[in-house]
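**Student:** Generate coordinates for the sequence data below:
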Amino acid sequence: MDNVGQRAQGAPRIACVFGASGGIGRALCDALAAGGTEVIYAGSRAGQGPEGAGIRPFAFDLKDETSIAAAAEAMRADPPELVIAATGVLTLADGTGPERTYKRLDPAAMAEVLALNTIGPALIAKHMLGIMPRGSAFTFAALSARVGSISDNRLGGWHSYRASKAALNMLLRNFALEMARTHPESVIVGLHPGTVDSGLSQPFQSGLAERQLTTPQDAATNLLRVLAGLTPEHSGRVFDFCGAEVPA
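**Tutor:** Next up is the predicted model:
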């Protein structure tokens, strides 16, 4: 039978990816399209996304709440069943990377990392969760990281990045508890994609064990597979690319 135009099991009819110009974000858009998702809102700072019949690019800036609110409002009439905040920063635009010691902490750099890794995704959640109708099933996911786990932290360092992801995980838990009261079919989770061959990880790939580096395409496939298997009982937690829970 010809499967063209048919959605894969668990694939949403409408999805939205914030950060569609990044390695993982672009791959997520491609994988959703391949799975039969009819409409994919693809957000980036430049307002450009992958090409495709169902792709609807839009512009947003993580540090500009007005742009995020406008993007959400444009989707209110027919909101997505899946929203992924595929955003994040490890090395800042000026080359400032993760601090390996407390002696290198810089308040401006720390504030920038928190703005992009924590506050930005929280604002996406604020406005996207706000357009979800009661009684509807939907999933909101944000890219997190295993290093955001407090109990699993055995090496230290990377202070701002770890703190920003730990804070993001806490916010996702808060959002899940709040939304469960009014939207009991909602799923709100964090996702750890693994070490993906992207611009974010590029400066830190040397010395990685064989097969530890994942392509964006494989990461997207893995993450969508994990999301398809989640239920409201999983809401408020963080899962890795294999579906295993990341400890808090």
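**Student:** switch to C-alpha atoms for all contacts and neighbour counts from now on
**Tutor:** Fine.
**Student:** Which helix runs longest in the protein?
**Tutor:** Criterion DSSP state H: the longest helix present in the chain is helix 159-182.
**Student:** Can you tell me which helices and strands whichever helix or strand comes after that one packs against?
**Tutor:** The helix or strand immediately downstream of helix 159-182 is strand 186-192, counting by DSSP states H and E. Applying 3 or more C-alpha pairs under 8 Å, 6 or more residues apart in numbering; DSSP states H and E, we find strand 186-192 packed against strand 138-143, helix 159-182, strand 238-240.
**Student:** ok, residues contacting strand 186-192?
**Tutor:** The contact list for strand 186-192 (C-alpha atoms under 8 Å, 6 or more residues apart in numbering) reads 136-146, 169, 172-173, 175-176, 179-180, 223, 230-241, 246.
**Student:** Which residue ranges of this protein form strands?
**Tutor:** With DSSP state E as the criterion, the chain has strands at 14-18, 39-44, 55-59, 82-85, 138-143, 186-192, 195-196, 213-214, 238-240.
**Student:** I'd like these laid out as CSV, including mean neighbour count and distance to Ala122.
**Tutor:** Formatted as CSV, the strands of the chain follow (neighbours: other C-alpha atoms under 10 Å; distance: least, C-alpha to C-alpha, whole Å):
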stretch, mean neighbour count, distance to Ala122
strand 14-18, 26, 12
strand 39-44, 24, 16
strand 55-59, 20, 17
strand 82-85, 23, 9
strand 138-143, 25, 9
strand 186-192, 26, 12
strand 195-196, 20, 23
strand 213-214, 16, 27
strand 238-240, 24, 15
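**Student:** got JSON lines for those strands, with distance to Ala93 too?
**Tutor:** Shown next, in JSON lines, are the strands of the chain (distance: least, C-alpha to C-alpha, whole Å):
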{"stretch": "strand 14-18", "distance to Ala93": "19"}
{"stretch": "strand 39-44", "distance to Ala93": "16"}
{"stretch": "strand 55-59", "distance to Ala93": "19"}
{"stretch": "strand 82-85", "distance to Ala93": "20"}
{"stretch": "strand 138-143", "distance to Ala93": "20"}
{"stretch": "strand 186-192", "distance to Ala93": "23"}
{"stretch": "strand 195-196", "distance to Ala93": "19"}
{"stretch": "strand 213-214", "distance to Ala93": "23"}
{"stretch": "strand 238-240", "distance to Ala93": "27"}
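**Student:** Could you also give me the structure for this next sequence, so I can compare it with the first?
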Amino acid sequence: MEKALIIGASGGIGAALQRLLTMQSVDVTTLSRSADGFDLTNVEAVGPALEALQCPFDMIFIATGALEINGAQPEKSIRSISAQAMMDQFALNAVGPALVLSHAARLLPRDRRSVVAVLSARVGSIGDNQLGGWISYRASKAAANQIVRTSAIELARTHKQAICVALHPGTVRTEFTRKYVGRHPAVESDEAARNLLSVAKALVPADTGGFFDWAGKPVPW
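**Tutor:** Below you'll find the predicted structure:
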């Protein structure tokens, strides 16, 4: 039986991934702040929590992130920067996934294909940025993409069949995006989960270190 780990399983996309994988008879382990007290920003807690898990996992989804932290909304201009708000974004969206990926070599099998996916965002693409704004969130996701890329290079040295990628789920209707969707095309969490899982299953080891959208198309760095 395949085994999957979902970090951030209490969020809209994480919960939908859990439901979908369970329906597909995958043995799913979940971690979240609300259900387990798993705080990605707590350096001292992440390691022990991950070390207590029964490994290895064929799939790992890091489905955490936030547009607003402690009431700080995405900036409309660089003039609106708050050092604390930016540090909060980096702690959750970049440092948190990095702490998980630091344990990837132990969490993943060495003798077969595996996938570890960090949910990123197209707004974290430097090459695709045409609008400006959202400085802290954009920068934290760009940092997460670099962390994924670097982790993939290191992981490939010992886990030849491992695939470590950043995935953009598209605009998804969740509590996370409720205030910002507006008239933009958006999908429900269950559809987003199906799309993400479809992409994850189609990836091959040569794709490791990449950044892909919900349809499996590469996203510019």
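**Student:** Give me the TM-score for this pair.
**Tutor:** Scored against TM-score structural alignment, normalised by the length of structure 2, the superposed chains reach a TM-score of 0.96; 221 aligned residues with a C-alpha RMSD of 1.3 Å.
**Student:** ranges for the helices of structure 1?
**Tutor:** Under the criterion DSSP H, structure 1 contains helices at 23-34, 65-75, 107-114, 120-129, 159-182, 216-228.
**Student:** deepest of these, which one?
**Tutor:** Neighbour counts (mean count of other C-alpha atoms under 10 Å) averaged over each of those peak at helix 23-34, with a mean of 23.
**Student:** Mean distance between that helix and structure 2 after superposition?
**Tutor:** Compared with structure 2 after fitting, helix 23-34 of structure 1 deviates on average by 0.4 Å (mean C-alpha distance after the TM-score superposition for structure 1).
**Student:** and that helix, which stretch of structure 2?
**Tutor:** Counting by TM-score structural alignment, helix 23-34 of structure 1 falls onto residues 12-23 of structure 2.
**Student:** how about Ser198 of structure 2, what's its partner in structure 1?
**Tutor:** Aligned partner of Ser198 of structure 2 by TM-score structural alignment: Arg225.
**Student:** residues in contact with that match?
**Tutor:** Arg225 of structure 1 touches nothing, counting by C-alpha under 8 Å, 6+ apart.
**Student:** for Ala9 of structure 2, same thing?
**Tutor:** Going by C-alpha under 8 Å, 6+ apart, the list of residues near Ala9 of structure 2 reads Ala15, Leu17, Gln18, Thr30, Leu31, Ser32, Ala63.
**Student:** Can you tell me how far it is from Ala91 of structure 2?
**Tutor:** Applying C-alpha to C-alpha, to the nearest Å, the value for Ala9 of structure 2 to Ala91 of structure 2 is 19 Å.
**Student:** cool, Gly8 of structure 2 as well?
**Tutor:** To Ala91 of structure 2, Gly8 of structure 2 is 15 Å away according to C-alpha to C-alpha.
**Student:** So for the two, which residue has more residues nearby?
**Tutor:** Taking other C-alpha atoms under 10 Å, Gly8 of structure 2 and Ala91 do not tie; Gly8 has more neighbours (24 against 19).
**Student:** Show me what Lys126 of structure 1 lines up with in structure 2.
**Tutor:** Match for Lys126 of structure 1 (TM-score structural alignment): Ser102.
**Student:** And for Ala115 of structure 1?
**Tutor:** Under the alignment (TM-score structural alignment), Ala115 of structure 1 maps onto Ala91.
**Student:** my read: that match touches Asn42, true?
**Tutor:** No. Applying C-alpha atoms under 8 Å, one finds Ala91 of structure 2 not in contact with Asn42, separated by 9.1 Å.
**Student:** hey, what's in contact with both of the two?
**Tutor:** In contact with both Ala91 of structure 2 and Asn42: no residue, using C-alpha under 8 Å, 6+ apart.
**Student:** I figured Leu5 of structure 2 hits Thr30, correct?
**Tutor:** Yes. With contact defined as C-alpha under 8 Å, Leu5 of structure 2 reaches Thr30; the gap is 5.7 Å.
**Student:** check contacts around the closest residue to Arg33 of structure 2 other than its chain neighbours.
**Tutor:** Once flanking residues are discounted, Arg33 of structure 2 sits nearest to Asp39: 5.4 Å by C-alpha to C-alpha, 6 or more residues apart in numbering. With contact set as C-alpha under 8 Å, 6+ apart, Asp39 of structure 2 has these partners: Ser32, Arg33, Ala45, Val46.
**Student:** export the residues you listed to TSV and tack on distance to Ala52 of structure 2?
**Tutor:** Shown next, in TSV, are those (distance: C-alpha to C-alpha, whole Å):
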residue	distance to Ala52 of structure 2
Ser32	15
Arg33	16
Ala45	11
Val46	10
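**Student:** Closest one of those residues to Met59 of structure 2?
**Tutor:** Ser32 (16.5 Å; C-alpha to C-alpha).
**Student:** Against Thr64 of structure 2, how distant is that closest one?
**Tutor:** The gap separating Ser32 of structure 2 from Thr64 of structure 2 is 9 Å, by C-alpha to C-alpha.
**Student:** And for Gln161 of structure 2?
**Tutor:** Distance from Gln161 of structure 2 to Thr64 of structure 2, by C-alpha to C-alpha: 25 Å.
**Student:** between those two, which one's more packed in?
**Tutor:** Thr64 (24 against 21).
**Student:** In structure 1, point me to whatever sits opposite that one in the alignment.
**Tutor:** Per TM-score structural alignment, Thr64 of structure 2 is aligned with Thr87.
**Student:** which residues does that match contact?
**Tutor:** Contact partners of Thr87 of structure 1, counting by C-alpha under 8 Å, 6+ apart, are Phe18, Gly19, Gly22, Gly25, Leu116, Asn117, Pro121, Ala142, Leu143.
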